[in-house]
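> Mind folding the following:
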Amino acid sequence: MVTGIEKARGLGEPRTDAERVMAHHNVSREEAERWLSVYPVEKLLPERGAGAAQGMAAKTMDKGLETKVERLRTELETLRDEVYDRFRGARLSDWVLPEPGALIVNPERAKATPCKCFMYKGRDYCWSPGAIGMLKQEEE
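From the prediction side, this is the model:
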């Protein structure tokens, strides 16, 4: 039996599978029961307890998420400033090359990381994390 305190805390009796399907998919009881007769409940619903956190757990999660977003925002702004300072005055046309070729942006990274290659229209092309643009296989 559920007491008044448990109800106030939202700790009532667990929902049946049909009630969970109804709430999750916003369908009638008949539709939910029909679906459950065809599909197992695991296919129709996420795992129990996978919902959004509530109460104090949600506040803790939100604070952690806000901190992470702020850290990423700061990192992106710093990276943007470094790129703008390094390539001040560069135009978009400076980055677009008429033939496959690459502008080496970070020589150390280009040498340290292996090129990723693929074939396109019968020709082999490669790219590197340290370069902007494509290299022909023989330029690698």
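> Every contact and neighbour count from this point should use C-alpha atoms.
Fine.
> quick one: the strands in this protein?
For the chain, the strands defined by DSSP state E occupy 102-104, 116-120, 123-127, 131-133, 135-136.
> CSV for these, including mean neighbour count?
Compiled in CSV, those are given as follows (neighbours: other C-alpha atoms under 10 Å):
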stretch, mean neighbour count
strand 102-104, 17
strand 116-120, 12
strand 123-127, 17
strand 131-133, 18
strand 135-136, 19
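> here's the other one to compare against:
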Amino acid sequence: MKKKVFVFFPDGVGLRNFAFTDFKTIGEQMGFDITYWNNTVFSLKDNLGFNEVKIENHQLHPLTPIYSRARKRCELNVSKAKFNDDVYTTYKFPFNYNSIKNTFKSLYTKLLIGVYSSEKGVEAIRKKIKRSRTKKPKICLL
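All right, here's what the predicted structure looks like:
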């Protein structure tokens, strides 16, 4: 029985790194059954003949990326406080204020961070993301 390998392609970078290289050939020579979980618009089955599981619904709720950014920052804040280590602050990227839309996103993210920067808060924000009205977070989250 062949061992199964499941490769997730969230974007075109994964396609470039795995689908357009010898990854599949080498894997099959080693006795693996390779299936791709494809979140891109590029059809691997039609264009390259690869086994794929296609994620049909690419839509996210407009607030999901904001909640996800806030969740990451809250987790970093909680970890910094829990382990008393400043290394967690190096993983925080600066907020973007170069347009009205980005300013709104940054300010709303900061508000969410202020409200949810605790262990219970992190759990609550994860639940909010899971309760999204679209199917994608239910399929891909955590």
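> Got a TM-score for the pair?
Put the two chains on top of each other and the TM-score (TM-score structural alignment, normalised by the length of structure 1) is 0.20; 45 aligned residues with a C-alpha RMSD of 4.4 Å.
> Could you save the strands of structure 1 as CSV and add columns showing distance to Glu75 of structure 1?
Compiled in CSV, the strands of structure 1 are given as follows (distance: least, C-alpha to C-alpha, whole Å):
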stretch, distance to Glu75 of structure 1
strand 102-104, 23
strand 116-120, 27
strand 123-127, 25
strand 131-133, 21
strand 135-136, 30
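> Indicate which one of the ones you listed is closest to Trp35 of structure 1.
Trp35 of structure 1 lies closest to strand 116-120 among the strands of structure 1, at 45.4 Å (C-alpha to C-alpha).
> between that closest one and strand 123-127, how big is the angle?
150 degrees (axes from the mean of the first three to the mean of the last three C-alpha atoms, to 10 degrees).
> circling back: identify whichever of the strands of structure 1 lies nearest to Lys68 of structure 1.
Closest to Lys68 of structure 1 of the strands of structure 1, according to C-alpha to C-alpha: strand 131-133, at 28.8 Å.
> Tell me the helices and strands packed up against that closest one.
With contacts defined as 3 or more C-alpha pairs under 8 Å, 6 or more residues apart in numbering; DSSP states H and E, strand 131-133 of structure 1 has these neighbours: strand 102-104.
> Determine the set of other helices and strands touching the strand it packs on.
On a contact count with 3+ C-alpha pairs under 8 Å, 6+ apart, strand 102-104 of structure 1 meets strand 131-133.
> Pull out the buried positions in the longest helix seen in structure 2.
Ranked by residue count, the top helix of structure 2 under DSSP state H comes out as helix 64-83. For helix 64-83 of structure 2, burial by neighbour count (16 or more other C-alpha atoms under 10 Å) applies to 64, 66-71, 73-79.
> Switch these over to a markdown table; also include distance to Leu44 of structure 2.
A markdown table is the format used below for the buried residues of helix 64-83 of structure 2 (distance: C-alpha to C-alpha, whole Å):
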| residue | distance to Leu44 of structure 2 |
| --- | --- |
| Thr64 | 27 |
| Ile66 | 30 |
| Tyr67 | 31 |
| Ser68 | 28 |
| Arg69 | 30 |
| Ala70 | 33 |
| Arg71 | 32 |
| Arg73 | 35 |
| Cys74 | 37 |
| Glu75 | 35 |
| Leu76 | 36 |
| Asn77 | 40 |
| Val78 | 40 |
| Ser79 | 39 |
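> and which of those residues is nearest Phe104 of structure 2?
Of these, the one sitting nearest to Phe104 of structure 2 (C-alpha to C-alpha) turns out to be Ile66, at 10.1 Å.
> Looks like that closest one contacts Lys110 (just checking).
No - here Ile66 of structure 2 does not reach Lys110: they are 9.7 Å apart, not a contact under C-alpha atoms under 8 Å.
> for the strands of structure 1, which one sits closest to Lys63 of structure 1?
Judging the strands of structure 1 by C-alpha to C-alpha, what sits closest to Lys63 of structure 1 is strand 131-133, at 37.2 Å.
> All the helices of structure 2, in order from the start?
Using DSSP H, helices in structure 2 cover 12-14, 23-29, 44-47, 64-83, 100-116, 119-130, 136-140.
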